[in-house]
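S.K.: missing the sequence, but the structure's below:
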């Protein structure tokens, strides 16, 4: 027995969109205004979504609950698996005293907090996004900044905002590849178009981060470093996305930014060393940083070097093909091929698949876990200490183990019920202003799903179809979905949950949401205006 999605259950698209937005309104209200803990906000939002799906969209109760539970399981694996293994590696370096050496080695390059944020949150975080994605960069880089002495809220917020630049090409380019598969548009063309939008953001994000940290006047003191990081990243992002493909822009851009910035800081230093106002006197200023041998520094960094090697290795297609063969694939009974998508969301009536894949070997979290075993051997962590430290990490993350499944359950019930499609159709009805709002459609998709890949799968075809109706180049609309989506990543409940787990801010999800929400909206407006200009005035930029 099948159930067909209804996209306008109220007989008025505006009213239907209002009903579909109820879970979003609830989670916005609880996080931004009530500053509620993530597990409370997530639980309330997913419960309201199930009620709207059943009472308004007439979705069968069993189908609605099955979709929600499937999303919750996806939140446990692979998402929570990534979070716990990433934080476990960080905790291991702290417990063994190696992070102190890492901290001092970074301080030997610069003990200025502004420049440390550029190196770790912007450049190293982008590298991890390109190699793994799915929460790994925020979990690792935010934890590192806290270890360096950053205020946890700033560490989490800065890493979420910094993660804007690389998200569209994250996980070896999978968001762009999925967009091509969903729409039938050549993947290289989508890559080229995104590569003619995001580099403009990539130039300003380093400046944006430092202004947020220290104010405009202080930013001018390190403007040369901001420009080196931003321009080197943007240049490689543009070149690789336009002439190589969607797989490598993040990795090449991040390497360019890290190397360029490190070399630049060898010959240039800011006039003043900046630290947070509430910090104690610098214990790790460059004058009193202990001197370590190259071997000692290499050993301290080895967990993150091994981590990087493993996530790159896991991202290679030949390797994936081998290790993915041992996956357990479960067609979810009561949901697989039960829900029918129809026009204009689907080109033709399509039964939605519900495949829960336990890719226990090819999951990024497994790459991190293997990296943790290798790191334990290098650092001399015995089996009993390894197990006790893992148990300690798990205990640290018990609340995120509730929050993450809740927000993934929310994403799935909104997708399978058609609520997300209602909101998309409402934005698509903006006529000649659609190029502007196409970016917000991507923003909405990533907010709901926590993933640029999922947002492209959800709204990619709708973007292409609507673009043809309003006389816009479809490749531009699909690219805007991905580029606009990156600005929603920083406020996605899934991303917020990962960031708070990594920085010890569990229960403070509302504070972090409030920290990032205005930046998310402003950056989305910038992408929207850019897309509007490219649609009508800068058409030569469209491949």
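M.R.: Cool, got the structure. Keep in mind it's a predicted model, so treat the numbers as computed, not measured.
S.K.: please make it C-alpha for all contacts and neighbour counts, starting now.
M.R.: Noted.
S.K.: hang on, isn't residue 245 packed against residue 193?
M.R.: No - taking contacts as CA atoms under 8 Å, residue 245 lies outside contact range of residue 193: 11.2 Å.
S.K.: contact partners for residue 414?
M.R.: 49, 53, 420 (CA atoms under 8 Å, 6 or more residues apart in numbering).
S.K.: one more: residue 530?
M.R.: Contacts of residue 530 by CA under 8 Å, 6+ apart are 197, 436.
S.K.: go with 10 Å
M.R.: Applying CA atoms under 10 Å, 6 or more residues apart in numbering to residue 530 gives the contacts 197-198, 200, 435-436, 439, 480, 524, 538.
S.K.: pretty sure residue 498 is touching residue 157, no?
M.R.: No - with contact defined as CA atoms under 10 Å, residue 498 and residue 157 do not form a contacting pair (11.5 Å).
S.K.: all helices of the stretch 301-450 of the chain, in order?
M.R.: Per DSSP state H, counting those that start in this stretch, the stretch 301-450 of the chain carries helices over the ranges 317-323, 364-379, 383-396, 400-417, 419-428, 434-449.
S.K.: between the fifth one and helix 434-449, what angle do the directions make?
M.R.: By that I understand helix 419-428. On the basis of axes from the mean of the first three to the mean of the last three CA atoms, to 10 degrees, helix 419-428 is oriented at 160 degrees to helix 434-449.
S.K.: buried residues in helix 419-428?
M.R.: 419-428 (16 or more other CA atoms under 10 Å).
S.K.: need those in CSV with distance to residue 84, can you?
M.R.: Listed next are those as CSV, based on distance: CA to CA, whole Å:
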residue, distance to residue 84
419, 31
420, 29
421, 32
422, 35
423, 33
424, 33
425, 37
426, 38
427, 37
428, 38
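S.K.: next one for the comparison:
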């Protein structure tokens, strides 16, 4: 295997490393009026939200239509050469192959293996040990266990895995996906072993630990609220009224652990510690408290066309069968924990092909080259680690390799149009970014003066809506936040952290995650309906973060900062 650096000067597609085509120079104000340019740049975003939420289009058609709008804006409004714009879209599709598709295929494959082996039913019965109340079970699984998966894997793994685990409880599929999406917010800023915060440090040149400390003082407030939101989504006001102690204990323990770890230990470990502490606190609570009127899945409001499981649990499973049912998820946690050790991480990262994307030369508004390198990091990819976990799970699930291969084929067919949706949206995000549309929106918002502290989380929210990842939004707008802070006399660490904290609320509405959620629960094509279920919560929680960050920039809550 050649070292990664070798591929920079020897592209695998042939030809020389230098391309004769002149580079495309981004212009944040192509119309001569920044406000008009911002409206132009907003057009793809508005189109996407309208098609998904207003017209309830399926994600693949909405994604393809919006990609067409973004290409038209890039070529007609920003003067990007047509072939270069198409190349940018292909570059985005290639980026999604490992970041989303490879990850999600393997996550759902593991779930399908448990179904094929019969251990999914065992898993469902095992959740009965948490009590009969499905609302409390949802908090433990979607919030606490989901945070642990987010800490270790990130990406769409928590949404995919927690959705199907909630279905195991009998939760209707669309509601299960909505719960998993909403729960995957508070841990996102520190997901993937703190990768979004690490990216902030890289793009701004400021200490990442400082961003981690401030983000911990922002998203921990969300952690207090999310469990109550989950109860409301699961069972309305009745859920909050009857099961609020679980939400209080789960949210408060998570928030305190996340805050203390990110500020005084290590931001990379914030979610791991918080998830374990939260799950432990909830399990201790359940030893002495249960809702007076337990609500089973059969008592939840049914969804049209959804088959709600009402059968009574069968005879108690043996301890061995229960351990086999949980084995794949235990293996996932162990593998991802080991993958963070340098002795393991280094050889995995060595299996990486790295090269400059052919024909894609872009200069930023300042004249600096935009990074268009492509890394095929197959060794350390989250999807690869999940594949290893699935293979190691086969003996525990008693599934033969030949049958596992058949299940994998059925898993690929299960996604269908969701693959098109994910490819289209990644292409959209890279066309908007490389053409300069994202930069226009950032510069326009930064021109609002001191009020930018209020809008700072919105910038991150837009970034995650497009890219689907908090790390991606920080890479896009982290530098902008720092620069804007200097222009308005604000703390660059505060606004940089706000970019990450604000972005987490968009995870639940990004088309990539909507496609993952519907594919996981077998409802491909109903992304628009899922979007409408979570969009209001995304905006409400974003508003909370905007107010919090603005007050932190003033003496009112300035004392919250380090």
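M.R.: Sure thing, it's come through. Values in this document were obtained by computation on a predicted structure and should not be read as measured data.
S.K.: max pairwise distance over the contacts of residue 530 of structure 1: which two?
M.R.: Using CA to CA, the two most remote members of these are 524 and 538, lying 18.8 Å apart.
S.K.: compare the two (neighbour count), which wins?
M.R.: residue 524 (26 against 12; other CA atoms under 10 Å).
S.K.: residue in structure 2 paired with the more buried one?
M.R.: Taking TM-score structural alignment, residue 524 of structure 1 has residue 542 as its aligned residue in structure 2.
S.K.: wait, isn't that match in contact with residue 503?
M.R.: Yes - with contact defined as CA under 10 Å, residue 542 of structure 2 counts as touching residue 503 (8.5 Å).
S.K.: which neighbours do the two have in common?
M.R.: In contact with both residue 542 of structure 2 and residue 503: 457-458, 461, using CA under 10 Å, 6+ apart.
S.K.: got the buried residues for the longest helix seen in structure 1?
M.R.: Longest helix of structure 1, by residue count under DSSP state H: helix 509-536. For helix 509-536 of structure 1, burial by neighbour count (16+ other CA under 10 Å) applies to 509-517, 519-521, 523-532, 534-535.
S.K.: returning to what we had before: out of the helices of the stretch 301-450 of structure 1, which is the most enclosed?
M.R.: Of the helices of the stretch 301-450 of structure 1, the one with the most neighbours on average (mean count of other CA atoms under 10 Å) is helix 434-449, at a mean of 30.
S.K.: mean shift of the next helix or strand after it relative to structure 2?
M.R.: Once helix 434-449 of structure 1 ends, the next helix or strand along the chain (criterion: DSSP states H and E) is helix 452-470. For helix 452-470 of structure 1, the mean deviation from structure 2 after alignment is 0.6 Å (mean CA distance after the TM-score superposition for structure 1).
S.K.: rewinding a little: and residue 305 of structure 1, which of the helices of the stretch 301-450 of structure 1 is closest to it?
M.R.: Minimum separation from residue 305 of structure 1 across the helices of the stretch 301-450 of structure 1 (CA to CA) falls at helix 364-379, 9.1 Å.
S.K.: which stretch of structure 2 lines up against the closest one?
M.R.: Going by TM-score structural alignment: helix 364-379 of structure 1 matches residues 382-397.
S.K.: one more: stretch 244-259 of structure 1?
M.R.: Against structure 2, stretch 244-259 of structure 1 falls on residues 265-280 (TM-score structural alignment).
S.K.: show me what counts as buried in the matching stretch.
M.R.: 266-280.
S.K.: now do stretch 297-305 of structure 1
M.R.: Under 16+ other CA under 10 Å, the buried positions of stretch 297-305 of structure 1 are 297, 299-304.
S.K.: check structure 2 for its longest helix and report it.
M.R.: Structure 2, longest helix under DSSP H: helix 208-264.
S.K.: now it against helix 527-552, angle please.
M.R.: 90 degrees.
S.K.: have a look at how far, on average, whatever helix or strand comes next after helix 208-264 of structure 2 is from structure 1.
M.R.: Next along the chain after helix 208-264 of structure 2, taking DSSP H and E as the criterion, comes helix 270-288. If you overlay the two and look at helix 270-288 of structure 2, the average distance to its match in structure 1 is 1.0 Å (mean CA distance after the TM-score superposition for structure 1).
S.K.: who are the packing partners of helix 270-288 of structure 2?
M.R.: The elements that helix 270-288 of structure 2 packs onto, with contact taken as 3 or more CA pairs under 10 Å, 6 or more residues apart in numbering; DSSP states H and E, are helix 134-138, helix 146-152, helix 191-204, helix 208-264.
S.K.: if you set the cut-off to 8 Å instead, what comes out?
M.R.: For helix 270-288 of structure 2, the packing partners by 3 or more CA pairs under 8 Å, 6 or more residues apart in numbering; DSSP states H and E come out as helix 146-152, helix 191-204, helix 208-264.
S.K.: got the ones you listed as JSON lines, with distance to residue 61 of structure 2 and mean neighbour count columns?
M.R.: Rendered in JSON lines, the data for these read as follows (distance: least, CA to CA, whole Å; neighbours: other CA atoms under 10 Å):
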{"stretch": "helix 146-152", "distance to residue 61 of structure 2": "29", "mean neighbour count": "29"}
{"stretch": "helix 191-204", "distance to residue 61 of structure 2": "30", "mean neighbour count": "24"}
{"stretch": "helix 208-264", "distance to residue 61 of structure 2": "28", "mean neighbour count": "23"}
